[in-house]
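# Model the structure of this input:
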Amino acid sequence: MMNLLRIACSVAVLMGWGMAQPAAAAEPEGCPGLIASKESLFSLAALREDEVGLTFLEHATFLIETPKGVRIATDYSDGTRPASAPDVATMNKAHSTHFSHRPDPAIKHVLRGWNPQGGAARHDLTVEDVRIRNVSTNIRSYGRETEYDGNSIFVFETTQLCIAHLGHLHHTLSPEHLQKLGRIDVLLVPVDGGYTLETFDMMEVLRAINAPLMIPMHFFGSSTLNRFLASAREHFAVEFSDRPAITLSRASLPNSPKVLVLPGH
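Here you go, the predicted structure:
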C-alpha cells in the first residue's frame, strides 16, 4: 500500500495478527544536513542500521525504537504507556493524559516538558544512538490564561532522521521556535482542533515546519480526524496505513510533504 515506507515485516509474526521562556544557556543546534498489548511491534533484528521503528499506541503516545534498542515513549501517562518500561519517557503538562505522577521506576530517563521549579525545561541528552532535545512552548491554563513553558516539542535525532512530537501545542510557532527545531523529517501532530491548536492554525504550523512526513495523533474518533484531513488535503497528499507500526528511514521519506494516518485514536 505504501511505497514510501517499508512496513515492519515481522509484525504479524511477533503479534500473532492476521489481522516557554528561554534560559540564558545556548540553544541546542538543529538537526543535521499494541494497541491491545501496548508493546513494541519490532525486534532488533527487524531494524536495519538506518531504520527507526515507530508504533502508535494511542492518544499522543508513540513508541520509538532505534537500531541499538533504545525505546522511547512519548507523552507517557498513567493511562497510555507500553506494557514494559521504555528507556526514555517524555511528558507534557496540559492534561493528565499526557503525563504521569507515577512513572515506572524502571525508566532510566523521565523527561518532563515543563520545569516544576519554573522557567523552561531544558533537555539535551544522548542515549546510545539517539539524541533527545526539546523546544519549549506555552499552554493555556484551565482559566484560559497563558502558562509559559508548559509544553515541549521533543525532537529525537537518530539514524540521520529528526522526529518531532508537537505535544499539546496551543499556539503557532515563531521564527525562533522554527530555528530551534531545525530540520524535521517526521512530525507527530495533534489534530483534535480544539483542545490543542485549531485546525487552521495547525496548518500554518505544518507548512512552516515543512516535514516530509506528518503523522496525526490526539484525535477523538473518525469525525475529528476527517475534519483535519479535509484541511490537510488542500496542502498535502494523504495516505493510510492498516497497521500502527511502521519503519522509517531517511532514504524512504517522500519527495513532497505527506500525511500518513496510522490506526488508533
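# contacts and neighbour counts: CA atoms only from here.
Fine.
# OK, contacts around L260?
For L260, the contact set (C-alpha atoms under 8 Å, 6 or more residues apart in numbering) comprises 213-216, 238-241.
# Okay, strands next: where are they in the chain?
Along the chain, the segments classed as strands by DSSP state E run 51-58, 61-65, 71-73, 88-91, 109-112, 124-127, 130-140, 146-158, 161-165, 186-190, 213-217, 237-240, 245-249, 258-261.
# want to put them side by side, so please do this one too:
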Amino acid sequence: MKIKWYGHAAFKITTDKGIRIIIDPYEPGAFNGALSYGKIDEEADIVMVSHDHADHNYTKTIAGKYTFIDKAGEYEIQGVKIKAFSSFHDKSAGKERGNNLIFVIAADNLILVHAGDIGHALDADLLKKTGKTDILLLPVGGSFTIDAVEASKMTDALASRVTIPMHYKTKKCAFPIAPVDEFIKGKGNVRWLDKPEVEIREDELPAKPEVLVLQHAL
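All right, here's what the predicted structure looks like:
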C-alpha cells in the first residue's frame, strides 16, 4: 500500500492492485488564502470526504469516474472494504463544528484509519468499531481538532503501528493550530521522511509503534 500526503488532511492511498483512494481533498486558497497547498488534480477510483468544510471536501479538480463516499456505512469497492463511522468535529456533540466521519480501510492485509477532523476522544463504542489499526492518519494541530496530547492518547488507545500526523501548521497552512513538533515532542520512535509518499507492507510494519512524518506533496 502506498500512502501519499498532499497536505493538510488530504491523502492518496494506492493499493497493490492499483486502486486509488483520495481522502479529504482541500480547496486551494480556502479561507481567504490561509490554506495554500497546491491543486489536487490526479485520478481516483474512490473519493472520501469526512465532513463538508472547504479544507476537506473539494472534489472539482479530481479526475476519473470515482465512487464518492461522504456518509456513514459499510462499502466494498473493487475489493477494498471501507467502513465510515459517525463522530464529531468538536467536544460538544457537533454543536460547534458539526459531524465528522472516521474512515477504516481494509486492503493489502492492512487496516488504515483516517480520523478526519475528529474533535474528541473515542468512546468505547468507537474504539470497538475502529478496532485493530495498522496505520493511523491523525489530526494533531488542535483548535479545530484534537490537540497533540489528545492525539497521543488516541494513538495509544488504537495501538496503531504507524501513525502519520496531519492537519497541523505548516508554511502552507496559516490556521491557528500547532505545528507537528508539539505532537512528536518526547516521542522516541519518530521517522522523518524527505518525501511525501511511503509504501507500507504488512510484513514490514515496525515492531514498536512508530510516528512517520511526511513532507507535503503540494
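# mind checking the SS state of the residue of the second structure positioned farthest from its centre?
The outermost residue of the second structure relative to its centre, with distances by C-alpha atoms, centre = their mean, is N32 at 23.3 Å. At N32 of the second structure, secondary structure determined by DSSP: H, G, I helix; E, B strand; the rest coil is helix.
# Please tell me how far it sits from A54 of the second structure.
Distance of N32 of the second structure to A54 of the second structure, given as C-alpha to C-alpha, to the nearest Å: 11 Å.
# which stretches of the stretch 1-150 of the first structure form helices?
Taking DSSP state H, counting those that start in this stretch, the helices of the stretch 1-150 of the first structure run over residues 11-15.
# Which position in the second structure pairs with V88 of the first structure?
Applying TM-score structural alignment, one finds that V88 of the first structure aligns to I46 in the second structure.
# ok, its match - contacts?
Taking C-alpha under 8 Å, 6+ apart, we find I46 of the second structure in contact with 19-22, 66-69.
# Can you say which two of those residues are spatially most distant?
Farthest-apart pair in the contacts of I46 of the second structure is I19 and I69; separation 15.0 Å (C-alpha to C-alpha).
# Confirm for me that T172 of the first structure is in contact with M203.
No: with contact defined as C-alpha atoms under 8 Å, T172 of the first structure does not count as touching M203 (9.4 Å).
# When the two are compared, which one has more neighbours?
M203 (19 against 16; other C-alpha atoms under 10 Å).
# quick one, what contacts that one?
231-232.
# Tell me the residue in the second structure aligned with it.
M203 of the first structure maps onto S152 in the second structure, by TM-score structural alignment.
# with the first structure superposed, average distance for the lengthiest helix in the second structure?
Determined from DSSP state H, the single longest helix within the second structure is helix 148-158. Relative to the matching residues in the first structure, helix 148-158 of the second structure has an average distance of 1.3 Å after the fit, by mean C-alpha distance after the TM-score superposition for the first structure.
# how about that helix: buried residues?
Buried residues in helix 148-158 of the second structure, counted by 16 or more other C-alpha atoms under 10 Å: 148, 150-152, 154-155, 158.
# same deal with stretch 91-99 of the second structure?
Neighbour-count burial for stretch 91-99 of the second structure flags 97-99 (criterion: 16+ other C-alpha under 10 Å).
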